[in-house]
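[1] this is a predicted model, with the sequence first.
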Amino acid sequence: MAWYLVFDIGATSVKYCWMNEIGQISAFNNFSSEGKDGSSILESIKELILQNKDKVSGVAISSAGIIDSTEGKIIKSGAFQDLQDKHIKNWMGDIVPELKVTIENDGNCAVYAEKWLGEAKELDNFISISIGTGVGGGIFLNGKLYRGSELMTGEFGSIYTQSMSGTSKLNSISGIKGVRRRYAAYLGIEMEEVSGEEIFYKYGQGDYGLDRIVSDFYSGLALFISNLHFIINPERIIINGGITLSETFLPMLTSHLKLYGYNDASAICISPLKNRANLVGALYYHLNE
């Protein structure tokens, strides 16, 4: 059976694994990307590929940013400015010309993953929301991935939403980096000194000094989802990301949705692929491109 190296490039970490053509994952790992430039991340990826080039059948990459997947090019990368207009397929092709290399937007990868192995196998209209460093996702409409005229569909974090603290971009209050930044400012420390896991764990343990930050996280997300539901009217809204591993995530989100009149949350579910949806979808795109 063929095995592929699959990477998910995010602003906080790069996840990677071996995956076969039926989506089985082996040797899952990650390394930090926070504070690094894009070129150094690509060098780390190149090293991993070269170490395994004799046994890998192809390389599939999921990445944040606006991606022209047909050309294999990063058009815009908010987290890694030096990768703007970087032609990944050509760059990799010069290094390992014998290997097929693909790159796709991470939100679109999550959509493909749900359609292939997740909650949306039988659905023609659904939305995937990924909660990580920021908030992204993708839209599957009338049986097809909807990309938009400028390939920007699913850049949900740039939408303005409302919370108890006022009007903000969704990334600022419901992206994990925004949550970390607000908590660090509250404590008077550097953002790098706190993690999203630590914040939500402390809140769960009764640190109600975090009440406003956590409440804003859920209320901003709930208002966004409620509006999205009425605009698109999908069969399902599927949420993935590390935060969804918490048993309290969906009940907390549901209670905040009710504040906006969204009383039937049966269309909202957690992805069974958790925080590996982008990896799974990257391989799906690679196999079907």
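    Happy to help now that I have it.
[2] all contacts plus neighbour counts: C-alpha atoms, from now on.
    Noted.
[3] distance between the lengthiest helix in the chain and the chain's centre?
    The helix that spans the most residues within the chain, counting by DSSP state H, is helix 211-232. Mean C-alpha position of helix 211-232 versus that of the full chain (CA atoms, centre = their mean, to the nearest Å) differs by 17 Å.
[4] so what does the helix or strand that it is followed by touch, helix or strand wise?
    The C-terminal neighbour of helix 211-232 among helices and strands, as given by DSSP states H and E, is strand 236-240. In terms of contacts (3 or more CA pairs under 8 Å, 6 or more residues apart in numbering; DSSP states H and E), strand 236-240 is packed against strand 126-131, strand 268-270.
[5] and the angle from strand 236-240 to strand 126-131?
    For strand 236-240 against strand 126-131, the angle by axes from the mean of the first three to the mean of the last three CA atoms, to 10 degrees is 20 degrees.
[6] ok, and what's touching the helix or strand just after strand 236-240?
    The first helix or strand that comes after strand 236-240 along the chain, using DSSP H and E, is helix 249-258. Defining contact as CA atoms under 8 Å, 6 or more residues apart in numbering, one finds that helix 249-258 is touched by Tyr218, Ser219, Leu221, Ala222, Leu223, Ser226, Ile243, Thr244, Asn263, Ala265, Cys269, Ile270.
[7] equivalent analysis for stretch 219-227, please.
    161-164, 170, 173-174, 253-254, 256-257, 260, 262.
[8] re the thing from before, distance to Gly188 and mean neighbour count for the helices and strands packed on strand 236-240 - can I get that in TSV?
    Converted to TSV, those look like this (distance: least, CA to CA, whole Å; neighbours: other CA atoms under 10 Å):
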stretch	distance to Gly188	mean neighbour count
strand 126-131	25	27
strand 268-270	34	18
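[9] of all those, which one comes closest to Ser149?
    Evaluated over these, closeness to Ser149 peaks at strand 126-131, with 17.9 Å, by CA to CA.
[10] could the contacts of helix 249-258 be laid out in TSV, adding distance to Glu235?
    Rendered in TSV, the data for the contacts of helix 249-258 read as follows (distance: CA to CA, whole Å):
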residue	distance to Glu235
Tyr218	22
Ser219	22
Leu221	19
Ala222	17
Leu223	18
Ser226	14
Ile243	23
Thr244	20
Asn263	16
Ala265	12
Cys269	11
Ile270	14
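[11] now the two most distant members of those.
    Ile243 and Asn263 (22.4 Å).
[12] comparing the two, which residue is more hemmed in?
    Between Ile243 and Asn263, counting by other CA atoms under 10 Å, Ile243 is the more crowded of the two (20 against 12).
[13] spatially central residue in this structure, please.
    Nearest to the geometric centre of the chain sits Ser130, at 4.2 Å (CA atoms, centre = their mean).
[14] for comparison:
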Amino acid sequence: MKKKYLSIDIGGTQIKYGLFDRSGNLIEHNHIATPTRGQDFLKAISKLVAQHLDTIRGVAFSVPGRVHPDTSVIDFGGALPYLDGLNLKQVLTKQFGDELLVSVENDGKSAALAELWMGNLLNEKDAAAIVLGTGVGGGIILDGKLFRGVHYQAGELSFMSAKNGSEKYGTYGSAVLMIQKIARHFHFSDLNDGATVFELINRHEPYAYQIFTEYCQRIACLILSIQSVIDLRKYVIGGGISAQPIVADTIREQFYQLLHHLKLDNNGVTPPAIVRAHFGNDANLYGALYCLLSSQVKLKEELTYV
């Protein structure tokens, strides 16, 4: 009997994938570069599934863009426009048969589900996950459940206005663009060399640390905007850069400074907890898996077992 599951997280620069057992344990973890063309993307996904077909019972996807929960159709596609209108469930079912279980969930919502399932939002009733990457993803938990919104786009933080409406948070709050700005200043051959950039940040190199602090202030402003409207208890910070403790710590510091600057720290806004996501950059993989398990009535026993 096939007892494993393949979880695939589609990002703007990388496609990460993980092979899980029925208890939610990550067995295999790897990544490939995200293709720039839709045709090449489908070939890459089909190849990944085919490589694991003999051992997996289902495939779970975390994707950018709005996902219709009933149809699995993706709208917009974020940094990957070729995802717009794509139904991955239909494509894979046609290719591999309907015995292969397939689910598709938005990346920010996947991160929130992972943290709610087994992470730093466990047992939280009102909270959110903020995922810092190519854009800014998000997932909102209200009354212990994922909040999707009327049009299934709740948590699309990349759409929020920044700089008096001249920019949106998808670019203004992009961790990738922040890293590239620092890398370009120091003439790195690889502008996406986040590890070396954070070496500079962690030792407080003046230019790198200034750009990073300004970036964290932007995310703190974003959190304040959300907090003013829905008053959550906790925020978890995810995405690749969240593996660096300085990220959540500095966002928290900037949030408190922002409250003080706006004179909201006494009788204004009650500060929420701001912590690093338990699953870090793998949150989307776990959350997508949770979505697959919880959406299948026949898998309730396995979900309870986990």
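    On my side now, so go ahead. Predicted model, so just to flag it, every value in this text is computed and none were measured.
[15] ok, which of the helices and strands packed on strand 236-240 of structure 1 comes nearest Ile66 of structure 1?
    Nearest to Ile66 of structure 1, of those and by CA to CA, is strand 126-131 at 15.3 Å.
[16] once aligned to structure 2, how far is that closest one on average?
    Taking mean CA distance after the TM-score superposition for structure 1, the mean distance separating strand 126-131 of structure 1 from the aligned residues in structure 2 is 1.0 Å.
[17] between the contacts of stretch 219-227 of structure 1, which sits nearest Val56 of structure 1?
    Looking across the contacts of stretch 219-227 of structure 1 and measuring by CA to CA, the closest to Val56 of structure 1 is Ser174, at 37.2 Å.
[18] that closest one: neighbour count?
    Neighbours around Ser174 of structure 1, by other CA under 10 Å: 28.
[19] so what's the closest residue to Leu83 of structure 1 other than its chain neighbours up against?
    Spatial nearest neighbour of Leu83 of structure 1, chain neighbours left out: Gly38 (5.7 Å); criterion: CA to CA, 6 or more residues apart in numbering. Contacts for Gly38 of structure 1 were tallied using CA under 8 Å, 6+ apart; they are Phe80, Gln81, Asp82, Leu83.
[20] which of these are also in contact in structure 2?
    For the contacts of Gly38 of structure 1, the aligned pairs still in contact in structure 2 (both residues aligned by TM-score structural alignment, their matches' CA atoms under 8 Å) are Asp82, Leu83.
[21] returning to what we had before: among the contacts of stretch 219-227 of structure 1, name the buried ones.
    By neighbour count, with 16 or more other CA atoms under 10 Å, the contacts of stretch 219-227 of structure 1 hold Thr161, Gln162, Ser163, Leu170, Ile173, Ser174, Leu253, Thr254, His256, Leu257, Tyr262 as buried.
[22] Ser168 is in contact with the second one, correct?
    Yes: under the criterion of CA atoms under 8 Å, Gln162 of structure 1 is in contact with Ser168, at a separation of 6.4 Å.
[23] show me the helices in structure 2, by range?
    Along structure 2, the segments classed as helices by DSSP H run 38-52, 88-96, 107-118, 169-172, 175-185, 194-202, 206-230, 245-261, 283-295, 300-305.
[24] pick the most buried one from those helices.
    helix 107-118 (a mean of 28; mean count of other CA atoms under 10 Å).
[25] so which elements touch that one?
    Helix 107-118 of structure 2 makes packing contacts with strand 56-63, strand 127-132, strand 136-142, strand 145-147, helix 283-295 when contacts are defined by 3+ CA pairs under 8 Å, 6+ apart.
[26] can you tell me what sits against the third one?
    It refers to strand 136-142 of structure 2. Strand 136-142 of structure 2 is contacted by residues 107-113, 125-131, 146-148, 154-158, 169-170, 173-174 when judged by CA under 8 Å, 6+ apart.
[27] hmm, try it at 6 Å
    Outside strand 136-142 of structure 2, the residues that touch it by CA atoms under 6 Å, 6 or more residues apart in numbering are 108-109, 112, 125-131, 146-147, 155-158, 170.
[28] also the fourth one?
    Under the contact criterion CA under 6 Å, 6+ apart, strand 145-147 of structure 2 has outside partners Ile140, Ile141.
[29] same question for stretch 262-279 of structure 1.
    Against stretch 262-279 of structure 1 from outside (CA under 6 Å, 6+ apart): Asp8, Asp106, Cys109, Ala110, Ala113, Arg236, Ile237, Ile238, Ile239, Asn240, Gly241, Gly242.
[30] what's near enough to touch the second one?
    Spelled out, it's Asp106 of structure 1. Counted by CA under 6 Å, 6+ apart, Asp106 of structure 1 has contacts Ser62, Ser63, Ala64, Asn278.
[31] can you tell me what it aligns to in structure 2?
    For Asp106 of structure 1, the aligned position in structure 2 is Asp107, judged by TM-score structural alignment.
[32] next one: its match from Glu301 of structure 2, what distance?
    26 Å (CA to CA, to the nearest Å).
[33] next up, the contacts around the counterpart of Leu292 of structure 2 in structure 1.
    In structure 1, Leu292 of structure 2 lines up with His286, judged by TM-score structural alignment. For His286 of structure 1, the contact set (CA under 6 Å, 6+ apart) comprises Ala60, Thr102.
[34] and with 10 Å instead?
    Tyr4, Val6, Glu21, Gly58, Val59, Ala60, Ile61, Lys100, Val101, Thr102, Ile103, Glu104 (CA atoms under 10 Å, 6 or more residues apart in numbering).
[35] of those, which are reproduced in structure 2?
    With both residues aligned by TM-score structural alignment, their matches' CA atoms under 10 Å, the contacts of the contacts of His286 of structure 1 that structure 2 also has are Tyr4, Val6, Gly58, Val59, Ala60, Ile61, Lys100, Val101, Thr102, Ile103, Glu104.
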